[in-house]
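Engineer: predicted model and sequence below, questions to follow.
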Amino acid sequence: MKLLRTAPALARPAPSKPPLPVPKPPAATATGFVKPPKPGLVLSPFKPKVTQADAVASARALLSGAPRKDEQSGHIIISDPADANDVSDEFGDRAAAANAQLARNGELETEALARLSTTERSQYLRVQRQLSADPVAKLALQTLLFEGKLPGGALLKNLSKLTTQSLGEGVDRARLIADVVQEVATPTCINQQDKNTCVATAATIQLVLQNPAEYVRLISGLASPEATVTTLGGDVLKVEGTPDSASRRTLSAQLLTPALMELGNGIFNYDEASDTTQYGPFGAPGLLAFGADLVAASITGKDYTWAPAVAPLKGVTMDAIVAQLEKGNTVLAGIDYQGLGGHELLVTGLETHDGCEYVRVINPWGREELIPRDEFQEDLMAMAHES
């Protein structure tokens, strides 16, 4: 992992390549893990009818994964969801649990669909049919319905468009829709995997949280035969290469993330195959200092401000982050993560547990965690936020 500099003390952390992933232990056999409530239980006729709140709580337990403590970093992992393209979505205990929940929620879903307009109901069912092989994605779609995130806006319309539009080379429709639905339902699952793309991935997560319909629109354009789309900021994104079915990343990430890397590197060229940017005769991973600003401003259509966190003034930068959180904004922040080098995180809040103050972040390694505030501030390198 390298830190790329445009000028001394004005560095933007390059995305850090994560270590080889540690397999997640099954919830049923893990020791010391908080086991989520068992989904899919058959209700006794003597028990009250399942409510929409019950259905959402059970689905969220399955989609988000169990909290745990990361032994390597000491951070509290609030949620560590499976990747949107995890094979357990289609086979095994996770798929079985999702199917059980779907069966239990059938009457609730029928009632919720009856409240949609005829057009919206048709759009929902078209998307649902594409998810027939992926019960976890199907449950994610149902959860979005129960949470009221589909009616009355562009999200459902844009998801439905994916079911009928022409697609570019290497784009599998069912796989793409399953990935996108789960990423919209659980943005924490978006994972940079083994690529040095933490800045682009963190900015993507921020967009999904703020404007999921726009995220789907970007994916729709890149998945088309033209393989291009214009951002809200007016920049043209283009697909870099052909999607690889053997990649650990989701199909949606393969389409969008390299395009954002190309955007964030400005005049320099990003090579997806080698995961490097060519700066003249030299190649290096990650983005330059202005990268996060360019990416976030372009895909959100908003103005962004970037600020370094130099040693004597890290407290000032931390105070600026807190001020943004108090306004209800999330903040892109680069830190020297556990001494591994520069790594971009999305800061979403502050929390206090047992007298210790924590910074709540979404890590683009596909998890949400709590980092002690003192540690976070000491490791802080830079931040970018809405102006």
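Structural biologist: That came in fine, so what should we check first? Numbers count the residues shown, from 1 in each chain.

Engineer: C-alpha from now on. contacts and neighbour counts both.
Structural biologist: Noted.

Engineer: P243: what's it in contact with?
Structural biologist: Listed by CA atoms under 8 Å, 6 or more residues apart in numbering, the contact set of P243 reads G170, V171, L251, Q254, L255.

Engineer: any buried residues in stretch 368-376, and which?
Structural biologist: Within stretch 368-376, the residues scored as buried using 16 or more other CA atoms under 10 Å are E368, E369, L370, I371, P372, R373, F376.

Engineer: where do the helices sit along this protein?
Structural biologist: Secondary structure of the chain, counting by DSSP state H: helices at 52-64, 93-104, 106-114, 118-130, 135-146, 154-162, 173-185, 198-210, 212-223, 251-264, 291-300, 314-326, 373-379.

Engineer: circling back to that earlier point, same list, the contacts of P243, but as CSV with neighbour count and distance to C198 please.
Structural biologist: Output for those, formatted as CSV (neighbours: other CA atoms under 10 Å; distance: CA to CA, whole Å):
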residue, neighbour count, distance to C198
G170, 13, 24
V171, 21, 24
L251, 26, 17
Q254, 23, 14
L255, 28, 15
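
Engineer: try it against this one:
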Amino acid sequence: MGFDIMRAITSGLDSAKRVVNKAEDALEKAGEEVLEAGEGALHMAGDAFSKTGELVSSGAKSLGDLVSEAKNKLLEEGKELLRLDPFESEITRIPFDANGDPGEALVEAGKLLESGRPHEEAALKKLSPKAQANFKSVADGISNDTRARQSLQQMLLEGRLGETLLQNLAGVAGQTVAKGIDRNSMLADAVQEIADPSCIAQQAQNTCGGTTAQILLARQDPAEYVRLVGGLASPEGKVKIRNGDTLERKPDWDAADGGRTVSSQLLQPAFMEQSNGKLFTYDNTKDSRSFAGVGNIPGMLSNEMANLLEDLTGKRYSHFERISLDMADPLKFELFKSKLTKASPGHEVPVMVNYASEQNLANPHWLLVTGVKDGAVSYVNPWGQEERMPMKEFSKHLIAYVPER
């Protein structure tokens, strides 16, 4: 029965997508008429826009009601009756929180930094004069953050500081930033996040989708990650992404959020907005999206995740939903398993699961699968930790997954 409820939720989400597609078509046609006919078509466009608002508003309300009813029914029926097991994973690693209390981590980072000085000097001599200058610029900018400085050293010693990455980091170290942004703190955050992307966390926000995309980008293209952070932090707050769109800093980017890093405060709301498409608007303060202020739809759908990743990376992505991929079917389970077993550095797979618990039996949540070994799935949870779970058990909680094509 729990699976039926998840089908109902997914069906409702699909209905909402169809509503949005119809609304986008209506608005696009109205826009074409304005361009062709000039002022005379403005009245027609206004009517179409009004109808679009009514259509999306109705769809948003219907979806909200459906999800609410589904959750209530799950709670009423009870876990035993639903046979819905809580999502119980093994936490394999919790990285240093880039924005947390330093504590003993600061002492350990200091020891590592000092012991690595001779190796750092030797590694720097192998770089070009320009790269050496860029390294010094970044190191000076984060000199007051021991953990960030040690992370920079670690990447150098591991050969992970390419010319473009160093250039982009140095660009951030010397750029002008918007009022309210601490450039050096932001730089220190970004350095730690590209050094160890698993530390990236959504904190108190419902941005697991945007955070999962953020982790993927930090793992696959750290130079691009840093470039986007710098662009969003600029006085203009705008930066071009791979598909040619312009990513913009949200006006409420720094709203209370439970302690995200500066770079995460900039990227996550912008990614949530980009995934929305043309009609919806993401409100970082309310942590939800709406159309013209109507509706309260949290999270990110699987097709939106695929579109966002294509926009950011230039790669092609597919999306598969549980409603069309029943794990009870051996052939479909093998398809799912084959996609996940291909997960590896540079080819991670975002997956949406029902992260059910005793308190919340219907709880869609995005994760980033990084590999499969010995029948167990390893993944990064955007709560800032790494976990693993047996493949068979993991598949029971599946809602959707988004592999590369």
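Structural biologist: Yes, it's here. As the structure is a computational prediction, the values presented were derived from the model and not from experiment.

Engineer: need the TM-score from the superposition.
Structural biologist: Overlay of the two chains. TM-score (TM-score structural alignment, normalised by the length of structure 1): 0.77; 319 aligned residues with a CA RMSD of 2.4 Å.

Engineer: P81 of structure 1 is nearest to which of the helices of structure 1?
Structural biologist: helix 52-64 (4.5 Å; CA to CA).

Engineer: Provide the aligned range in structure 2 for that closest one.
Structural biologist: Under TM-score structural alignment, helix 52-64 of structure 1 corresponds to no residues of structure 2.

Engineer: quick one: the counterpart of L288 of structure 1 in structure 2 from S15 of structure 2, how far?
Structural biologist: The alignment partner of L288 of structure 1 in structure 2, by TM-score structural alignment, is L301. Distance of L301 of structure 2 to S15 of structure 2, given as CA to CA, to the nearest Å: 12 Å.

Engineer: same question for R242 of structure 2.
Structural biologist: Distance from R242 of structure 2 to S15 of structure 2, by CA to CA: 30 Å.

Engineer: looking at the contacts of P243 of structure 1, which one is closest to G148 of structure 1?
Structural biologist: Using CA to CA, these come closest to G148 of structure 1 at L251, 26.3 Å.

Engineer: which non-adjacent residue is nearest that closest one?
Structural biologist: The shortest distance from L251 of structure 1 to any residue other than its chain neighbours is 5.8 Å, reached at L176 (CA to CA, 6 or more residues apart in numbering).

Engineer: residues contacting the equivalent of the one you found over in structure 2?
Structural biologist: Aligning on TM-score structural alignment places L176 of structure 1 opposite M186 in structure 2. With contact set as CA under 8 Å, 6+ apart, M186 of structure 2 has these partners: T261, V262, S263.

Engineer: more crowded one of L301 and S15 of structure 2?
Structural biologist: The neighbour comparison of L301 of structure 2 against S15 (other CA atoms under 10 Å) goes to L301, with 22 against 16.

Engineer: which residue is the nearest non-sequential neighbour of the more buried one?
Structural biologist: That would be L13: by CA to CA, 6+ apart, it lies 7.6 Å from L301 of structure 2.

Engineer: does T146 of structure 2 touch L106 like I think?
Structural biologist: Yes - using CA atoms under 8 Å, T146 of structure 2 makes contact with L106 at a distance of 6.7 Å.

Engineer: ok, back up a step: gap between the residue nearest to L301 of structure 2 and P298 of structure 2?
Structural biologist: L13 of structure 2 is 11 Å from P298 of structure 2, by CA to CA.

Engineer: and N21 of structure 2, by the same measure?
Structural biologist: Taken as CA to CA, the span from N21 of structure 2 to P298 of structure 2 is 18 Å.

Engineer: and stretch 131-142 of structure 2, which stretch of structure 1?
Structural biologist: By TM-score structural alignment, stretch 131-142 of structure 2 lines up with residues 120-131 in structure 1.

Engineer: ok, stretch 216-232 of structure 2 next?
Structural biologist: Counting by TM-score structural alignment, stretch 216-232 of structure 2 corresponds to 206-222 in structure 1.

Engineer: quick one on the thing from earlier: could the helices of structure 1 go into CSV alongside distance to T277 of structure 1?
Structural biologist: As requested, these are exported to CSV (distance: least, CA to CA, whole Å):
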stretch, distance to T277 of structure 1
helix 52-64, 34
helix 93-104, 39
helix 106-114, 47
helix 118-130, 36
helix 135-146, 34
helix 154-162, 31
helix 173-185, 27
helix 198-210, 14
helix 212-223, 21
helix 251-264, 8
helix 291-300, 12
helix 314-326, 28
helix 373-379, 25
